[in-house]
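Asks: Give me coordinates for this.
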Amino acid sequence: MPDIRGVAGVYWGMPAIRPVVAASWQRSTAAGVQPAEAQAPLVLARAALDDYRTAHPLWRAMPVLHEVLEQAVLDCDALLAVADEHGQLLFVSGSSAARDRAERIGFAEGSSWDERIVGTNAPGTALALGEPVMVRQDEHFREAVHQWSCVAVPIRDPLSGGVIGAVDLTGGDHIIVPQTMAMLRAAARLAEMELMRSGVPAQRSAARVSALGVDSAALVIGDRTISLSPRHSEIVAMLVAHPRGLTGDEIACGLYESESGQSTVRAELLRLRSVLGDDVLASRPYRLTVDLAADWTDLQERLASGDLEQALRAYVGPLLPHSLAPAVVEMREVLHEALAAAVRACGRPDLLASWTRQPWAADDVRAWEALAQLLPMTSPMRAVAQAHIQRLL
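Replies: Sure thing, here's the model as predicted:
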């Protein structure tokens, strides 16, 4: 059983815990994970799972992942698993004997291995950190998983750079070797190349800006990809919201709480024009001269059309999360609350569970309450939800 006293050095005579594991144990404890719990919860039943995973971007990459990894998985009597960005297992493959053993701990398609649900494990911790992770047997937070070791690597959207899932190899302690990590890294990169080949190039031909979950927006215009500064990201976000344009004074009001910053706006706009070009940013008033799609406006359209599932998947984080510009703060809060309200009212436990597992929604007590009300009394997720409600209240 994990003993958090061990994060300071040694626990029960074992060697010092690796920092990445100690930090994960602390997060698991804070989330209320119970080390003695035997199984991971099933959050996507078979009927819902089939529709969900065929609509997920990683569906397009599965043939590549299987081609690269499947024989190696069989040779070492391990399991290949692919999780979505929420830690839900979309695919699990391997020998029937290995799958049978794994199902005893709930390591099966449709189950959740989010770190905040089942504690330290390679796919869940890799998603939490956004980087590759190895977890040996006793490093798992839950006792039932101590017979397994696992290695996982995140898979990123090639356009936005956001994590959309993870590829994982789970088996005996013999898989914890550098070759396993190298193989999974290569497989993840091939999956990202396949996503680029099959879906992203058509999007990249148009002008597009991505600013959800990042402080510096990425702007794609034709063949150019521009990384905007945080201040230029704020200005572009304001101009996207006002296609007819804004005066310099209006931009200054949107950027600063007082008039003290107005003198710097003109210089910032001149620098932005030099970055974008006169053919993209016009003046009198300042406006974008190209049809610029944006990830947050796409999300708004999905939300307005009632496609909550795709809207939730597209929300990789708040709009320019650390911006203090009044105009951006208002846009960010309106978008976040609109999505939060729709999720709370949707009546779908899977979407509520996905929402509450995100760091920007972990303290949404009304969403946790809605989730608890929908889940049956026997559901492990209900106990998790009730624990979070008590902590927040």
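Asks: From now on I want contacts and neighbour counts done on CA atoms only, so please keep to that.
Replies: OK.
Asks: who touches residue 90 in this structure?
Replies: 49, 53, 81-84, 109-110 (CA atoms under 8 Å, 6 or more residues apart in numbering).
Asks: do the same with residue 195
Replies: Taking CA under 8 Å, 6+ apart, one finds 57-58, 60-61, 157-158 in contact with residue 195.
Asks: residues touching the residue nearest to residue 381 when sequence neighbours are not counted, list them.
Replies: Closest residue to residue 381 apart from its sequence neighbours, by CA to CA, 6 or more residues apart in numbering: residue 41 at 6.8 Å. Contacts for residue 41 (CA under 8 Å, 6+ apart) come out as 106, 111-112, 379-381.
Asks: Next, the structure of the following sequence, for comparison with the previous one:
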Amino acid sequence: MDSVKAARVLKGVRDAALTGQRPAVGPRPVIEASWGRVLRRGLDPDRDVRARLLTLEELEERRRSSALAEVLPELRRALVSIADAAQHIMVVADTEGRILWREGASAVLRMADGHGFELGADWRESTVGTNGVGTPLVARRPVQVFSAEHFVRTHHSWTCAGSPVTDPRDGRLIGVVDVSGPLDTMHPATLALVHSVTRLAEAELRTRHLSTLDRLRTTALPLLAGIKGQAVVVDPNGWTAAVTGMAPTDRLALPKSFGPGRAWLPSLGECRVEPLPGGWLLRPDDSGGTAFEASAVVVLDLSSPRRWTVSVTGETGGWTHELTPRHAELLYLLAAAPQGRTASALAGELFGDPGRAVTVRAELSRVRRYLAGLLEGRPYRFREGTDVRVILPQDPADLLPQSTAKSVVRARRGEGD
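Replies: So this is what the prediction gives:
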């Protein structure tokens, strides 16, 4: 099917969805979910709404603070020449959907200006509807949005392919890379290309991180040689550079607020924390336990559609950790099933394949690094007697929007298990 016929079919699908009819061909699940979110927010499908552009000063500040600036040369080398030759543009946006960089064919850049697809523009899904910048940020996966799959009618002459970028140093979403152009110039392989390039960008960030750890290790080793007892040196994200007197581990989970003085960590107990150039020296106290006590209260905060945390409080103090999308899913599924779930059952929920239990076990082993003593296995569950509280979004439809787990989908629809 050529692009014109495909656009015509998609227009019929969109029109049917907006009027509550059943189309002959349904929208793709990722597009249907996006349309549902946008409709609930009351966006007008026939009106092109644009937010205020960032000022030049605001744009430069966001560029300076973005981790994507570190890999912008790699993105340019991989995408700009291809985009320019194919009459496309490359767009790089931050986690709020603000366009920070934009390069490519000059004629297409002028067309993009007419759509409001310009530097400093807000292309969140909640602002402009389904699109190749905002929708991948919500779905946390690569998404191609072709013609009438865009929610707003004035964007139907456009096609976008965007892929989110995650910082391997802390697992956080840092932005999205998008290739866009007129609908008759987009190739079906564009999404795969963009996704591959973002994986290369993440690999470059990982390589830079390893180099930083090596420098920290060089600084730390002479210091650790003079320390008796246990000590570990970590970078700001908890990655271990060097250790003495204790078993090494790849990474320690650090609380959101962390600084010099004293801190309680689930994997080490009470610690003295000293600053180092590019990291921290942690010296555990002999008297500190490493597990949360029986009276611990666990609060799983899923109220935001894009950022989630788990907090634990008890007699030894409090601690908060920001969750990855996968860990937020797992903890929600365990909180919803006090009796516990097997690894196979969790794999069936997450992937639709009980045979992927090994993947689930690996993820839960990472979760247990920061919830020491609070999670038990066979089946996986919160320790008996633990006070687990879940804070849900005001709108159930905003619960973990990137998740396809069966229980999460039912909860978003307001259906019980």
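Asks: one step back: going by distance to residue 336 of the first structure, which of the contacts of residue 90 of the first structure wins?
Replies: In terms of CA to CA, no member of the contacts of residue 90 of the first structure lies closer to residue 336 of the first structure than residue 84, at 21.5 Å.
Asks: how near is that closest one to residue 339 of the first structure?
Replies: Note on residue 84 of the first structure: its distance to residue 339 of the first structure, by CA to CA, to the nearest Å, is 20 Å.
Asks: Could you do residue 326 of the first structure as well?
Replies: 20 Å.
Asks: The two - which one has more neighbours?
Replies: Set residue 326 of the first structure next to residue 339 and count neighbours by other CA atoms under 10 Å: residue 339 wins out with 19 against 15.
Asks: and the more buried one, what pairs with it in the second structure?
Replies: Under the alignment (TM-score structural alignment), residue 339 of the first structure pairs with nothing in the second structure.
Asks: I figured residue 339 of the first structure was touching residue 304, is that so?
Replies: No - Residue 339 of the first structure is beyond contact range of residue 304, at 10.0 Å (criterion: CA atoms under 8 Å).
Asks: what do we get in the second structure for residue 130 of the first structure?
Replies: In the second structure, residue 130 of the first structure lands on residue 140 (TM-score structural alignment).
Asks: so its match sits right up against residue 164, yeah?
Replies: Yes - counting by CA under 8 Å, residue 164 is a contact partner of residue 140 of the second structure at 6.2 Å.
Asks: The two: which is more packed in?
Replies: residue 164 (30 against 20).
Asks: Quick one: classify the equivalent of the more buried one over in the first structure as helix, strand or coil.
Replies: Taking TM-score structural alignment, the alignment pairs residue 164 of the second structure with residue 154 from the first structure. Secondary structure, DSSP: H, G, I helix; E, B strand; the rest coil: residue 154 of the first structure is strand.
Asks: Contacts only, for residue 154 of the first structure.
Replies: Residue 154 of the first structure makes contacts with 123, 126-127, 130-132, 163-167, 188, as judged by CA under 8 Å, 6+ apart.
Asks: Go through the residues you listed and name the one nearest residue 177 of the first structure.
Replies: Out of those, the member with the shortest distance to residue 177 of the first structure (by CA to CA) is residue 132, at 13.3 Å.
Asks: which of the contacts of residue 195 of the first structure map to contacts in the second structure?
Replies: Retained in the second structure (both residues aligned by TM-score structural alignment, their matches' CA atoms under 8 Å) from these: 60-61, 157-158.
Asks: What about the residue nearest to residue 322 of the second structure when sequence neighbours are not counted, how many residues nearby?
Replies: Excluding its sequence neighbours, the residue lying closest to residue 322 of the second structure (CA to CA, 6+ apart) is residue 309, at 4.3 Å. As a burial measure, residue 309 of the second structure scores 18 neighbours (other CA under 10 Å).
Asks: What of the one 4 residues further on?
Replies: Residue 313 of the second structure is surrounded by 16 other residues when neighbours are defined as other CA under 10 Å.
Asks: Helix, strand, or coil at it?
Replies: Per three-state DSSP, residue 313 of the second structure ends up strand.
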